[in-house]
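**Student:** need coordinates for the below:
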Amino acid sequence: MAKDSLGKDSVKRAYDIGDLIHQIFRPGKPLKPAQKESGITPMPSIAYNPSIGAQIGLKAVAGKVLGNEPHTLMSIAATSASITTKGIIYFYLSHNVYTPGNRWNFQGSLVAAKTVVPDFGLGIGAKVSGTPEQEILANPDRKVYVIHGEYYNFKEKVYKQVMDHLFVGAGVSIDIRRKLIDKDHPDAVTPYQVYSEEHGLKTNHYLSNGFLFNLQYTTRDHQNRAYKGIYADAGLRVNQSWIGSTKNAVQITTDFRKYWSLSSKNPEHVIAFWNWGSYLVSGTLPYFELPGTGKDANFRSGRGYTVGYFKGTDYFYSEVEYRFPITTNKFLSGVTFFNIQTANDNLGTKLFQKWQPAGGAGLRILFNKATRTNLAVDYAFGNFGARGLFLGLNEVF
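**Tutor:** Modelled structure (predicted):
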């Protein structure tokens, strides 16, 4: 049977940014074997949107298998540091490490930022009939308020494999927001202020610290760019004041992903499905920790809308994407996608009652064939005139 794109022979035949640079600066000299190439992929980070201004920085992704394939999944790490014309400084470091034989899995991240948080209101953009404060909170026209502040996050989870593909895990997450203020409209009443005052939260700072308990099942063939398999994770988060959380809360999260390869010869033809949800069982979550658009672990959901565009105490999101190769050497590929989301607002609109769609298409540029790392460039649009260009490393899910 012929080797397909999952095999090492196909990896060698693939063409990435490293090959392009080699061809330009070292023409005529032999290429290094793919398996000996660096698993580290650095790249500049350039972006723009009205909330943050123009952004420049550096990103890097690393991938390495720490045991014997196929019995050990690839471990990956990523980091980024950037600054914008509006004075935003953002740094993060994340990792997803599998020890030999997948006996243990370590997932974590560290974030430190002087940033702005766009505030579009609570819920899914549904109109409400209530007090002036409730109308401000629902913000049915999605008027944007921009809250400046500092954000720090530390998260670490440890999973133990209890049987093939099944892991149980526990960890901790610490979220700190400080010096929160709307510098442009310091006297305006914002949805964030209304929500915080209703729930007895200070408007300039809070902490959201909790314990994490997770059950994970995974059969996907690759962490960066899966062609086949399933990833599922169900989690329980318990915020407790005795470990510094401003409020107590119990929250359930679910994350399900399924990948179907449509061709044995060209497995890059993939239909991918993603569902992510979060549900408040009890207690109070601070406003900017409510689940919503782009609030998944990697901040990639809801292409077409800004992070936090829709949010609620309960949130449900689904997306389907078709991925396909463009060039025979795998250097360029493309995607088309459609997503839909719903949230409650505790003002009369319940979960699943109103939906907001978005969709678009994108280009993928292969940066490192050994680790299937690519640059994702997507254009997406949704309701309320929302649209934009979304850049990132690796697939969205």
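**Student:** CA atoms for contacts and neighbours, from now on please.
**Tutor:** Noted.
**Student:** what strand or helix carries Gln161?
**Tutor:** strand 145-163 (DSSP states H and E).
**Student:** that strand - contacts with which helices or strands?
**Tutor:** strand 104-119, strand 166-181 (3 or more CA pairs under 8 Å, 6 or more residues apart in numbering; DSSP states H and E).
**Student:** mind doing that once more with 10 Å?
**Tutor:** strand 89-98, strand 104-119, strand 166-181, helix 191-198, strand 206-218 (3 or more CA pairs under 10 Å, 6 or more residues apart in numbering; DSSP states H and E).
**Student:** so the third one versus helix 191-198, what angle?
**Tutor:** In this structure, strand 166-181 runs at an angle of 100 degrees to helix 191-198, with axes from the mean of the first three to the mean of the last three CA atoms, to 10 degrees as the basis.
**Student:** now the second one
**Tutor:** Here strand 104-119 points in a direction 110 degrees away from that of helix 191-198 (the same axes, to 10 degrees).
**Student:** quick one: distance of the helix or strand following strand 104-119 to the chain centre.
**Tutor:** Following strand 104-119 in sequence order, the next helix or strand is helix 132-138 (DSSP H and E). Distance, stretch centre to chain centre, for helix 132-138: 29 Å (CA atoms, centre = their mean, to the nearest Å).
**Student:** this one next, for a side-by-side:
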Amino acid sequence: MVKVFLICLINLLPIALVAQNPIDKNTNIDTTGQKDLIDIGRSILKDKPREDQFQEKKRIYFSILPISTSIPGGGTALVTSTTAGIYLGDPKTTYLSSVSFTPYFNLKGRYGLPIRSSIWLKDNSWNIQGDTRFLVYPQYTWGLGGKQRENNKFLVNYKYLRFYQSALKRLTSYFYLGIGYDIDYYIDVEGSSTTNSLSTFTKYRFGTLNEKSYFSSGPTLNLLYDTRKNSLNPFPGIYANVVYRYNSTALGSDNNWQSLYADFRKYVSLTDKGPKNILAFWSFYWTSLTTGAPFLNLPAIGMDPYQRSGRGIEQNRYRGRRLIYFESEYRRDITSNGLLGFVVFANVNSASQYQNNKFLYWNPAAGSGLRIKFNKKSDTNICIDYGFSKNYSNAILSLGEAF
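**Tutor:** So this is what the prediction gives:
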């Protein structure tokens, strides 16, 4: 418990730091003297060096990472992660927009087509967010609550379609208000066990009947405060996001239910100049406000909007009607040209107990990782992380920082 307390204490530090002044939005990515894998490739091919970022006409920067990796529910798949960083206005006054496409497939009928975007219009006047996915599972679940035996898991087969879109208008320099619409469609949900059902296993009555499909549809109210210049590799600054969702049978949902997701992040630079030396903090609170949410819509570790929480913990390992999460990470360049870096991270989460809706058990994880600069113009890293927790460990490869 002492270790968990220390992790929680470290992750609460951003709350104390929120009063610091945000960064100036005119802070730009300085690529002077920096090197990435594209530079190395061009030098091998004896191609001419790239132009300075703010003199070139090109404003789209691609990063691609083809890998074979493990996927939820067991097995491996070929994953091709593609990220595009885009400036839709003057880089001095407009944040870097990002679009990521990470399809995966294997030879056993598993595949996924997720596309996620955050578009900043000229001078940051609007932020348009999108999240569209079509995924074919199975996935394991361990039921509800923060204390479940590792071997007490249940394999669930289903197909999943997600369509989330929102538009936020800038009200002040960093504060945005907007609305959106979210759709979740869980198709042909069924347990793989012939002697048990998801309903019996979880003792939860919404969205757990065998061979059924479950549809949730409703508008969202979105609040955003963001002083980061680049979400792919955030500068020192603050990010806060609150999303209230209202699902209604009048809009096609199987049940009326509501949820709230509140996300807070803080990035603190430990040096004014030189190689990157940053402390990053992340915390979120996710809750179902009413009854009626389908089981697969309930808050779960690794199922946050970006699916980046719980490094070192298996996806869905902890699920409840409420979920609270804290993570801290130390980021440091190894080489002065920014080509190589490393991170060390720790996180802890708690899912509420089904019987009393209280947070009684805390589940920590930790790990470290290597960073390789793929594209210095968008400051996009290849991230190779290794995380571990009790009875589990995994390697995570991705483009762009976890948060």
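**Student:** superposing both, give me the TM-score.
**Tutor:** Aligned and superposed, the two chains score 0.89 in TM-score terms (TM-score structural alignment, normalised by the length of structure 1); 372 aligned residues with a CA RMSD of 1.9 Å.
**Student:** still on that earlier bit, rebuild the helices and strands packed on strand 145-163 of structure 1 as a markdown table, extending it with mean neighbour count and distance to Ala234 of structure 1.
**Tutor:** Output for these, formatted as a markdown table (neighbours: other CA atoms under 10 Å; distance: least, CA to CA, whole Å):
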| stretch | mean neighbour count | distance to Ala234 of structure 1 |
| --- | --- | --- |
| strand 89-98 | 19 | 17 |
| strand 104-119 | 19 | 15 |
| strand 166-181 | 18 | 10 |
| helix 191-198 | 17 | 28 |
| strand 206-218 | 21 | 5 |
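**Student:** Gln341 of structure 1: which of those is closest?
**Tutor:** Ranking those by proximity to Gln341 of structure 1 (CA to CA) places strand 104-119 first, at 17.5 Å.
**Student:** so where is the closest one in structure 2?
**Tutor:** Strand 104-119 of structure 1 falls opposite residues 126-141 of structure 2 when the two are matched by TM-score structural alignment.
**Student:** repeat for stretch 249-257 of structure 1
**Tutor:** By TM-score structural alignment, stretch 249-257 of structure 1 lines up with residues 257-265 in structure 2.
**Student:** that older thread, flag every buried residue along the strand holding Gln161 of structure 1.
**Tutor:** Of the residues in strand 145-163 of structure 1, 145-161 count as buried by neighbour count, 16 or more other CA atoms under 10 Å.
**Student:** which part of structure 2 lines up with that strand?
**Tutor:** Residues 154-172 of structure 2 are where strand 145-163 of structure 1 lands when matched by TM-score structural alignment.
**Student:** again with stretch 302-309 of structure 1
**Tutor:** Using TM-score structural alignment, stretch 302-309 of structure 1 pairs with 310-317 in structure 2.
**Student:** how distant is that stretch from the center of its chain?
**Tutor:** Centroid displacement of stretch 310-317 of structure 2 relative to its chain, using CA atoms, centre = their mean, is 13 Å.
**Student:** straight-line length of it, end to end?
**Tutor:** This stretch, stretch 310-317 of structure 2, spans 9 Å end to end (CA to CA, to the nearest Å).
**Student:** can you list the buried residues in it?
**Tutor:** The neighbour-count check on stretch 310-317 of structure 2 (16+ other CA under 10 Å) flags 310-317 as buried.
**Student:** report the secondary structure state of Lys48 of structure 2.
**Tutor:** Following DSSP: H, G, I helix; E, B strand; the rest coil, the label given to Lys48 of structure 2 is coil.
**Student:** now check structure 1 for the residue matching it.
**Tutor:** By TM-score structural alignment, Lys48 of structure 2 lines up with Pro30.
**Student:** kindly report the same for Ser378 of structure 2.
**Tutor:** Counting by TM-score structural alignment, Ser378 of structure 2 corresponds to Thr371 in structure 1.
**Student:** now for its match: which residues touch it?
**Tutor:** Going by CA atoms under 10 Å, 6 or more residues apart in numbering, Thr371 of structure 1 touches 11, 34-35, 37-41, 61-65, 74-76, 222-225, 394.
**Student:** which SSE is it in?
**Tutor:** Here Thr371 of structure 1 is assigned to no helix or strand, by DSSP H and E.
**Student:** after the biggest helix by length in structure 2 comes which helix or strand?
**Tutor:** Determined from DSSP state H, the single longest helix within structure 2 is helix 2-11. The helix or strand immediately downstream of helix 2-11 of structure 2 is helix 13-17, counting by DSSP H and E.
**Student:** which helices and strands sit right next to the helix or strand following that next one?
**Tutor:** Heading C-terminal from helix 13-17 of structure 2, the first helix or strand you meet, by DSSP H and E, is helix 37-44. Applying 3+ CA pairs under 10 Å, 6+ apart, we find helix 37-44 of structure 2 packed against strand 363-375.
**Student:** next, the buried residues of the strand it packs on.
**Tutor:** Under 16+ other CA under 10 Å, the buried positions of strand 363-375 of structure 2 are 363-375.
**Student:** over to stretch 72-84 of structure 2?
**Tutor:** Residues of stretch 72-84 of structure 2 classed as buried: 73, 76-84 (neighbour count, 16+ other CA under 10 Å).
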